[in-house]
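Asker: Return atomic coordinates for the entry below.
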Amino acid sequence: MASVVTPLQKIHETAIIEKGAEIGKNVVIGPYAVIKHDVVLGDGCIVGPHVVIHPYTTIGKDCKFFPGASIGSVPQDLKFKGERSYTVIGDRGVFRECVTVSRACGEGNETRIGNDILMMAYTHIAHNCIVGNNVIMSNVATLAGHVVVEDRAVIGGLAAVHQFCRIGRNAMAGGMSRISQDIPPFMLVAGDPAFVAGLNSVGLARAGMPLEVRTQLKKAFRILYRSGLSLEEAVATMEQELDSSEPVEHLMRFLRNAERGIIHTRK
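Answerer: Have a look, this model is predicted:
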């Protein structure tokens, strides 16, 4: 044990902190927690009992880790050969019981998680994922490798996301959804396989998006899913018919880069 306890730290006597870990101020570390070497733990973090924070993990300020969480473990990928890769987590994240986060595959690569995330119990973020700010993952939701989740997305309980998929900004995936293609920003999906049920209107209103922008996004939804146009034709039509705004431009940019294709409505 190589920790140095200062008056600004509260570290339980059974916790193990390896040499080379950097522990910030006003940190609480509970019984039997393990902080491995080459971990940076920011000010104000709370690490609960039996949490393990693995090497090459950097954590911002005021994060909370509940009992049994495993953060920054080696990836569950047969391609991994022990190379040095990283996990980077922002500020004010909440990681509930038995959450698992894997570090990246590939020398120098990162699994990256933003600020103000809420990961409920037993959720999993796999290697090389990029997760934005204010994301919520409900119980047992799972991201496979290389998934990108944009800001303010919500992923329901027991939902599973296929590798390399993207979840757009302010999108919501209902519980037990099976997601194998991209979810465009601002959309609501559900089902197995997942289908687009409509615009995430309630989520957009709660996020404070202006009514005039929401109106334009409703038009975008109708062009994309009700017009019978191909994806390329729908984007071209949006360019002609919609008032320009940052959310509309973001939606079109997302659609232009949908390499896996996008989730569709029910036929």
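
Asker: can we go C-alpha only for contacts and neighbour counts from here?
Answerer: Will do.

Asker: Measure how far stretch 57-71 is from the centre of its chain, please.
Answerer: Distance of stretch 57-71 from the chain centroid (CA atoms, centre = their mean, to the nearest Å) equals 14 Å.

Asker: What of stretch 152-170?
Answerer: Taking mean C-alpha positions (CA atoms, centre = their mean), stretch 152-170 and its chain are 8 Å apart.

Asker: check contacts around Y225.
Answerer: Residues near Y225 by CA atoms under 8 Å, 6 or more residues apart in numbering: H264, T265.

Asker: That one is in what secondary structure piece?
Answerer: helix 211-226 (DSSP states H and E).

Asker: Tell me the gap between whichever helix or strand comes after that helix and the middle of its chain.
Answerer: Per DSSP H and E, the first helix or strand lying C-terminal to helix 211-226 is helix 231-241. Distance of helix 231-241 from its chain centroid, counting by CA atoms, centre = their mean, is 29 Å.

Asker: let's see this one next to it:
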Amino acid sequence: MRNSIISPKAIIGTNVHIGNFSTIENDVVIGDNSWIGSNVNILSGTRIGENCQIHSGAVLGGIPQDLKYKGEYTLLEIGNNTIIREFVTINKGTASKGKTIIGDSTLIMANTHIGHDCLIGNNCIIGFNVGIAGEVIMRDWANISGLSAIHQFSLIGEHAMISGMSRIVKDVPPYVLASREPLSYCGLNTIGLKRRGFEVNKISELKDIYRIIFQEKRNTTHALNLIEENFQRTIERDNVLNFIKESKRGIIKGNID
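Answerer: Presented below is the predicted three-dimensional model:
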């Protein structure tokens, strides 16, 4: 910990490594067995769980880059077993939601920025140089490939996979693979679903659901009604229906050949 600055008001768990030239301000909590690299800045209002890795150059809990922020007390909360790589910046919340949240077992690769009041779920992967604007919601197991940019207030569904260099300005429904420009539905995230134990019949069910959503010629509301009438109620079916019903930005377009 040579030349590191650690506030006596910070709460540091047991067996925590802190590298050289790092700064840990007051009102910071770091859980047991976490590893903090060199030249890391962990600012007031940051909460880090157990068994986390924070690599060199990261800045956590920075002031929101939002002109509406007036210095109110807000937080950044990071779950357990999460890895934050080099030069990642994550801002704390504003009065809008009060906190930015990063879930458990999530990997955030180098040079990524996550804006104020974002909610990143568990087991997510965020590639290198991804820019995530304020108040984005990214649900569990979502995967954003490198060099992508996500518009503020966007919603990314669980188990969705988005290809690299994507421009995300519409909501991305759960379980899908999204690619191309403009960003479009290109099928299911089949490989990811299989890795997580989804059975073949469940994957087929989801394919049939999305075929109706993106091929229905009338409108999305009619497609949702068809799904409710023709598919048994399951967790996955309801996740898709509820996501689309709750979308405020509208979902990505279909690209079914």
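
Asker: The helix holding Y225 of structure 1 to helix 231-241, inter-axis angle?
Answerer: 150 degrees (axes from the mean of the first three to the mean of the last three CA atoms, to 10 degrees).

Asker: Can you check which part of structure 2 helix 211-226 of structure 1 sits on?
Answerer: Using TM-score structural alignment, helix 211-226 of structure 1 lines up with residues 200-215 of structure 2.

Asker: Check the mean deviation of the matching stretch from structure 1.
Answerer: Once fitted to structure 1, stretch 200-215 of structure 2 is off its aligned match by 1.0 Å on average (mean CA distance after the TM-score superposition for structure 1).

Asker: can you count the residues close to G131 of structure 2?
Answerer: Close neighbours of G131 of structure 2, defined as other CA atoms under 10 Å, add up to 21.

Asker: all helices in the stretch 1-150 of structure 1, in order from the N-terminus.
Answerer: For the stretch 1-150 of structure 1, applying DSSP state H, counting those that start in this stretch gives no helices.

Asker: count of residues packed around the aligned residue in structure 1 for D66 of structure 2?
Answerer: Alignment note (TM-score structural alignment): D66 of structure 2 maps to D77 of structure 1. As a burial measure, D77 of structure 1 scores 13 neighbours (other CA under 10 Å).

Asker: where's D77 of structure 1 relative to Q163 of structure 1, distance?
Answerer: In this view, D77 of structure 1 and Q163 of structure 1 are 12 Å apart by CA to CA, to the nearest Å.

Asker: What of R222 of structure 1?
Answerer: With distances taken as CA to CA, R222 of structure 1 is found 28 Å from Q163 of structure 1.

Asker: Please say which of these two ends up with more neighbours.
Answerer: Neighbour count, other CA under 10 Å: between R222 of structure 1 and Q163, Q163 has more, with 19 against 15.

Asker: In structure 2, what sits opposite the more buried one in the alignment?
Answerer: Looks like Q163 of structure 1 aligns to Q152 there (TM-score structural alignment).

Asker: what does I117 of structure 1 give?
Answerer: I117 of structure 1 maps onto T106 in structure 2, by TM-score structural alignment.

Asker: do the same with D192 of structure 1
Answerer: Using TM-score structural alignment, D192 of structure 1 lines up with E181 in structure 2.

Asker: thinking that match is in contact with S166, fair?
Answerer: Yes - with contact defined as CA atoms under 8 Å, E181 of structure 2 and S166 form a contacting pair (7.3 Å).

Asker: The two: who's more crowded?
Answerer: Higher neighbour count among E181 of structure 2 and S166: S166, with 22 against 10, using other CA under 10 Å.

Asker: And for the residue nearest to the more buried one when sequence neighbours are not counted, the neighbour number?
Answerer: Nearest residue to S166 of structure 2 in three dimensions, chain neighbours excluded: S148, at 4.6 Å (CA to CA, 6 or more residues apart in numbering). Under the neighbour criterion other CA under 10 Å, S148 of structure 2 is assigned a count of 21.
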